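Student: Predicted model follows, preceded by the sequence.
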Amino acid sequence: MSFWKSLFGGGAADAAPAGDKVLGEEAYKGFAIKAIEMKAGSELQLAGTIEKTIDGVLKTHRFVRADRMSSRDDLTALALSKGKQIIDEQGEKIFS
């Protein structure tokens, strides 16, 4: 794995742990975006996953951002929006 991928994350190895609580999900351009609950003290940190089945294999990319908030609804909306932005910018390249 490259230095940048290990630093910023990427690819199937970054799949969300099975115990993650999904706050919301949305389909977008053939991808599935999920907002994940990630507690940071008394606040929630922006996190989510982007999934797509490619050649019969489910690929997952986990993203975590520095944004923190206390509202689950706001966090969910922002995580889904951030997932769309990542897809628009990188497409399937996020899995390589």
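Tutor: Cool, the structure landed. Note that the structure is predicted; figures quoted are calculated from it, not measured.
Student: Every contact and neighbour count from this point should use C-alpha atoms.
Tutor: Noted.
Student: Now do the buried residues in the lengthiest helix in the chain.
Tutor: If you go by DSSP state H, the chain has its longest helix at helix 72-90. Buried residues in helix 72-90, counted by 16 or more other Cα atoms under 10 Å: 72, 75, 76, 77, 78, 79, 80, 82, 83, 84, 87.
Student: so what does that helix touch, helix or strand wise?
Tutor: strand 22-28, strand 31-36, strand 43-54 (3 or more Cα pairs under 8 Å, 6 or more residues apart in numbering; DSSP states H and E).
Student: and among those, the most buried is which?
Tutor: strand 31-36 (a mean of 24; mean count of other Cα atoms under 10 Å).
Student: try this one next to it:
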Amino acid sequence: MLGKMFKSLFSSSGEGKAKSSSKATTVQHDAFRIIAEPQSNNGQWQVSGRIEKDFGETTKVHTFIRADTMPDEEAAAREMVRKAKMMIDQLGDSIFD
């Protein structure tokens, strides 16, 4: 019993903390790369990831984390891709300003 208590106190799993997904989903949309990286947070999956675009030899990155949560990792990844496509369609390159 005491061992379990110490293990939970000093464990690095951090159940209440956000933890990035071990797998990232990458989707191409126009000249942009959408990388969905849902984060585990309190038993839910938070919608997060990044949008990238190459400008010559430079890659610009826009990273975001939304308040939206989903019950599973795949749903959070799909929602991130959907939101990223909408953002790209509305803002284009100004995402990186």
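Tutor: Looks like it arrived, so ask away. A quick note: this is a predicted structure, and the numbers were derived from the prediction, not measured.
Student: Would you pull the TM-score for this pair?
Tutor: In this superposition the chains share a TM-score of 0.73, using TM-score structural alignment, normalised by the length of structure 1; 78 aligned residues with a Cα RMSD of 1.6 Å.
Student: Now tabulate the buried residues of helix 72-90 of structure 1 in a markdown table and tack on distance to residue 63 of structure 1.
Tutor: Shown next, in a markdown table, are the buried residues of helix 72-90 of structure 1 (distance: Cα to Cα, whole Å):
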| residue | distance to residue 63 of structure 1 |
| --- | --- |
| 72 | 17 |
| 75 | 13 |
| 76 | 13 |
| 77 | 15 |
| 78 | 12 |
| 79 | 9 |
| 80 | 11 |
| 82 | 9 |
| 83 | 8 |
| 84 | 12 |
| 87 | 12 |
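Student: Show me which of the residues you listed is closest to residue 45 of structure 1.
Tutor: The closest of the buried residues of helix 72-90 of structure 1 to residue 45 of structure 1 turns out to be residue 75 (Cα to Cα; 7.8 Å).
Student: contacting residues for the nearest residue to the closest one once chain neighbours are set aside?
Tutor: Spatial nearest neighbour of residue 75 of structure 1, chain neighbours left out: residue 46 (6.2 Å); criterion: Cα to Cα, 6 or more residues apart in numbering. Listed by Cα atoms under 8 Å, 6 or more residues apart in numbering, the contact set of residue 46 of structure 1 reads 35-38, 64-69, 75, 78-79.
Student: could you redo the last one with a cut-off of 10 Å?
Tutor: The contact partners of residue 46 of structure 1, by Cα atoms under 10 Å, 6 or more residues apart in numbering, come to 35-40, 63-69, 72, 74-80, 82.
Student: before we move on, the earlier item: ok, and what's touching the longest helix of structure 1?
Tutor: 22-37, 43-50, 61-65, 67-69, 91-94.
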